[in-house]
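Participant: how would this look folded up:
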Amino acid sequence: MGGGGGGNSAYGHRAFKRSRSHFRDRITADGREGWPVEAGRYRLVVSRACPWASRALVVRRLLGLEDALSLAVTDPVQDDRSWRFTLDPDGRDPVLGIRFLSEAYDAREHGHPGGVSVPAIVDVPSGRLVTNDYQQITLDLATEWTALHRPGAPDLYPRSLRTEIDTVMAEVYEDVNNGVYRAGFATGQAEYEAACTGVFRRLEVLADRLAGQRYLVGDTITEADVRLFTTLVRFDAVYHGHFKCNRWKLAENPVLWAYARDLYQTPGFGDTVDFDHVKRHYHQVHTGINPTGIVPLGPDLSGWLTPHHREELGGRPFGDGTAPGPVRAGEEVPVRGRP
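Facilitator: Here you go, the predicted model:
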């Protein structure tokens, strides 16, 4: 518990290993796995603290799926009964009527292995978990839910670029998305040094790639950018200090800092990020790393809103589409969690 969601993190005397999602059903346009795409039927459960869940938050917003797929946001601090709905009145999710996400897991399979992770999609009529497959959920939102996308929704997983996107995402996952966790939860010096070295080696490769192009693949935002962003936006706030990934700060790398600010300032990205939730989750839940539970005051977040000048590289953020509209009422990030 408290690995930050996205699959179930196991750590101890051996190297950190993120297990595969146990519930891997897919919600598809043709309903071939028993779960058809249907407006209003499903509820997306996230923690704004979790980078894996944040992918789904960003993609849902970019594609304009707010009316089709409702949203539940958990307390950033779990207890031993899993992610809690203590942000809602009476501590219950108003749609699912449950206090803990584990109740939806248990409704699907009692005694299931692997813990309770976010993101999760729950079938509202039955109250049963459908999937916690954080790697597939966003790809399906982009490709299977197209009939419910907003007018002007971008193509985040264009067919002609999928091979390149998949390659980039695999490298980013291994060395960056999961690499920071392998460094943070290392229990031996050599294990930590190998993971930390891998993180920064890959970040330097990505910086070289992004020095001459605005986005990771092609000239528009794709799923690859979403997946890199959710780690970068947490880097200085938690991974630099809490996970000891401290060879340099994101803000000290001109290319990656500008790239991350560009995305942060793009509708659908920064407006889903709650830095208060991020900091409280990592520092209060990971008691093995931070036994005092003290949450740092810094870093200064105002830099996220400074000019990035990445538009000079060209690129069309949304391709032939348009930016999403304002954040849905009731889904705004509280002032405390914003720069």
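Participant: going forward, measure contacts between C-alpha atoms and count neighbours the same way
Facilitator: Noted.
Participant: just the buried residues of stretch 179-186, please?
Facilitator: 179-186 (16 or more other Cα atoms under 10 Å).
Participant: one more to line up against the first:
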Amino acid sequence: MSDSEEHGKGGIYSVKGQEYNRDSRYIETRIVKDPDPESGDYPVEPGRYRMIAAYACPWANRAIIDRDLLGLQDVISMGNPGPTHDADSWTFDLDPGGVDPVLGIPKLKDAYLKRDPDYPRGITVPALVDERTGEVVTNDFPQITKDLFHEWKDFHKEGAPDLWPADKLEEMEAVMKRIYTEVNNGVYRCGFAGSQESYDAGYDRLFTALDWLEERLDGNRFLMGDAITEADVRLFTTLVRFDPVYHGHFKCNRNKLTEMPNLWGYARDLFQTPGFGNNVNFEQIKDHYYKVHTDLNPLGIVPKGPDLSGWTTPSGRG
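Facilitator: Prediction:
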């Protein structure tokens, strides 16, 4: 999902005097192990699909991390748009000639229009593209990450983590729902508030949830116990952006992440786990938010801080 969809056809918008809302309508086609011929779904097939995912975007960052944790790098190729883009589309400005080397397109929008010439909504990441046809298959980001685990299991690396443990699934779904509504979306509820009242309400909701997480992590190494799950992936991509972006840019400034001992130790623990920190690009994150959100930051000035060296210090969570 683009974090800058307020520019036009996507899922973030703020109307003066109103609370922020996110358009959550996506292409619901799936890639599954045994597709029903009448469903329109695509078959799991190594080497056929390309994940387009920007390191700047927290929603795409989830898919990048899951792909790495599960060892699917040689099974699903990946293209990475640059962090700054126009109102029309994510663009491949980091690639030679500004063109994705596999799909041969300068804009992700081209793959969407190949699927539907009248595609009416935002050009979002992550998106899975069929390399054979150049058409987007799906951009349904929560389903993509779920299917990477369940539908691509035959191709996971040995020792891949059990991101969706069956014995904890009911509780985990409830935890992830609260994380999504109150934290992942909560920072946007503050940043794109259309009135003082909606900002104040969003701010209170966000920090109520962060306090709940701080308490939950007091006795657990990870959200669901001693092992990493999908819930941790979904929280991490917001936490890793909190001090560099959300604290100042989105006015989520009651305190910094570094001032919440359990969450800060937990976030560092994940950051130092292979699959997490190696898929974080702070420079791209800051460039995206501060340069693309011109309504919030009209001059496009990117702050030099904060000091990010603490991410590699011992977490104390072992």
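Participant: care to give me the TM-score?
Facilitator: For this chain pair, the superposition-based TM-score is 0.95 by TM-score structural alignment, normalised by the length of the second structure; 310 aligned residues with a Cα RMSD of 1.2 Å.
Participant: ok, back up a step: which one of the buried residues of stretch 179-186 of the first structure is nearest residue 309 of the first structure?
Facilitator: The shortest approach to residue 309 of the first structure among these belongs to residue 180, at 27.9 Å (Cα to Cα).
Participant: residue in the second structure matching the closest one?
Facilitator: Under the alignment (TM-score structural alignment), residue 180 of the first structure pairs with residue 187 of the second structure.
Participant: cool, residue 51 of the first structure as well?
Facilitator: Under TM-score structural alignment, residue 51 of the first structure pairs with residue 58 in the second structure.
Participant: can you get me a residue count around its match?
Facilitator: By the criterion of other Cα atoms under 10 Å, residue 58 of the second structure has 27 neighbours.
Participant: which residues of the second structure fall in helices?
Facilitator: 58-69, 109-115, 141-150, 169-178, 186-191, 196-216, 230-239, 247-249, 261-271, 282-292 (DSSP state H).
Participant: pipe the ones you listed into JSON lines and attach distance to residue 3 of the second structure per row.
Facilitator: Formatted as JSON lines, the helices of the second structure follow (distance: least, Cα to Cα, whole Å):
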{"stretch": "helix 58-69", "distance to residue 3 of the second structure": "8"}
{"stretch": "helix 109-115", "distance to residue 3 of the second structure": "16"}
{"stretch": "helix 141-150", "distance to residue 3 of the second structure": "13"}
{"stretch": "helix 169-178", "distance to residue 3 of the second structure": "20"}
{"stretch": "helix 186-191", "distance to residue 3 of the second structure": "9"}
{"stretch": "helix 196-216", "distance to residue 3 of the second structure": "18"}
{"stretch": "helix 230-239", "distance to residue 3 of the second structure": "12"}
{"stretch": "helix 247-249", "distance to residue 3 of the second structure": "13"}
{"stretch": "helix 261-271", "distance to residue 3 of the second structure": "21"}
{"stretch": "helix 282-292", "distance to residue 3 of the second structure": "8"}
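Participant: which of those helices sits closest to residue 52 of the second structure?
Facilitator: helix 58-69 (8.3 Å).
Participant: tell me the residues of the second structure aligned with stretch 275-291 of the first structure.
Facilitator: Under TM-score structural alignment, stretch 275-291 of the first structure corresponds to residues 282-298 of the second structure.
Participant: now do the buried residues in the matching stretch.
Facilitator: In stretch 282-298 of the second structure, counting by 16+ other Cα under 10 Å, buried: 282, 284-293.
Participant: and of those, the nearest to residue 240 of the second structure?
Facilitator: Using Cα to Cα, residue 282 comes nearest to residue 240 of the second structure of these, at 8.7 Å.
Participant: look up how far residue 92 of the second structure lies from that closest one.
Facilitator: 18 Å (Cα to Cα, to the nearest Å).
Participant: before we move on, what about residue 260 of the second structure?
Facilitator: 37 Å.
Participant: OK, contacts around residue 10 of the second structure?
Facilitator: 2, 23, 121-124 (Cα atoms under 8 Å, 6 or more residues apart in numbering).
Participant: buried subset of these, written for ChimeraX?
Facilitator: This is how ChimeraX selects the buried members of these, with burial counted by 16+ other Cα under 10 Å:
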select :2,121,122,123,124
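Participant: now the contacts of residue 10 of the second structure as TSV including distance to residue 225 of the second structure?
Facilitator: TSV is the format used below for the contacts of residue 10 of the second structure (distance: Cα to Cα, whole Å):
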residue	distance to residue 225 of the second structure
2	31
23	33
121	39
122	37
123	36
124	33
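Participant: between the contacts of residue 10 of the second structure, which is nearest residue 200 of the second structure?
Facilitator: Nearest to residue 200 of the second structure out of the contacts of residue 10 of the second structure is residue 23 (Cα to Cα; 22.0 Å).
Participant: leaving out the residues flanking it, which one is nearest to the closest one?
Facilitator: Nearest residue to residue 23 of the second structure, sequence neighbours excluded (Cα to Cα, 6 or more residues apart in numbering): residue 11, at 3.7 Å.
Participant: so what corresponds to that neighbour in the first structure?
Facilitator: Aligned by TM-score structural alignment, residue 11 of the second structure pairs with residue 8 of the first structure.
Participant: burial count for its match?
Facilitator: Around residue 8 of the first structure there are 23 residues (other Cα under 10 Å).
Participant: contacting residues for the spatially closest residue to residue 51 of the first structure that is not a sequence neighbour?
Facilitator: With Cα to Cα, 6+ apart as the criterion, residue 51 of the first structure has its nearest non-adjacent residue at 5.1 Å, and that residue is residue 230. Counting by Cα under 8 Å, 6+ apart, residue 230 of the first structure touches 51-52, 54-55.
Participant: redo that, cut-off 10 Å
Facilitator: Contacts for residue 230 of the first structure (Cα atoms under 10 Å, 6 or more residues apart in numbering) come out as 50-55, 58, 177, 260, 264, 269-270, 273.
Participant: still on that earlier bit, okay, residue 260 and residue 92 of the second structure: which has more neighbours?
Facilitator: Between residue 260 of the second structure and residue 92, counting by other Cα under 10 Å, residue 92 is the more crowded of the two (26 against 15).
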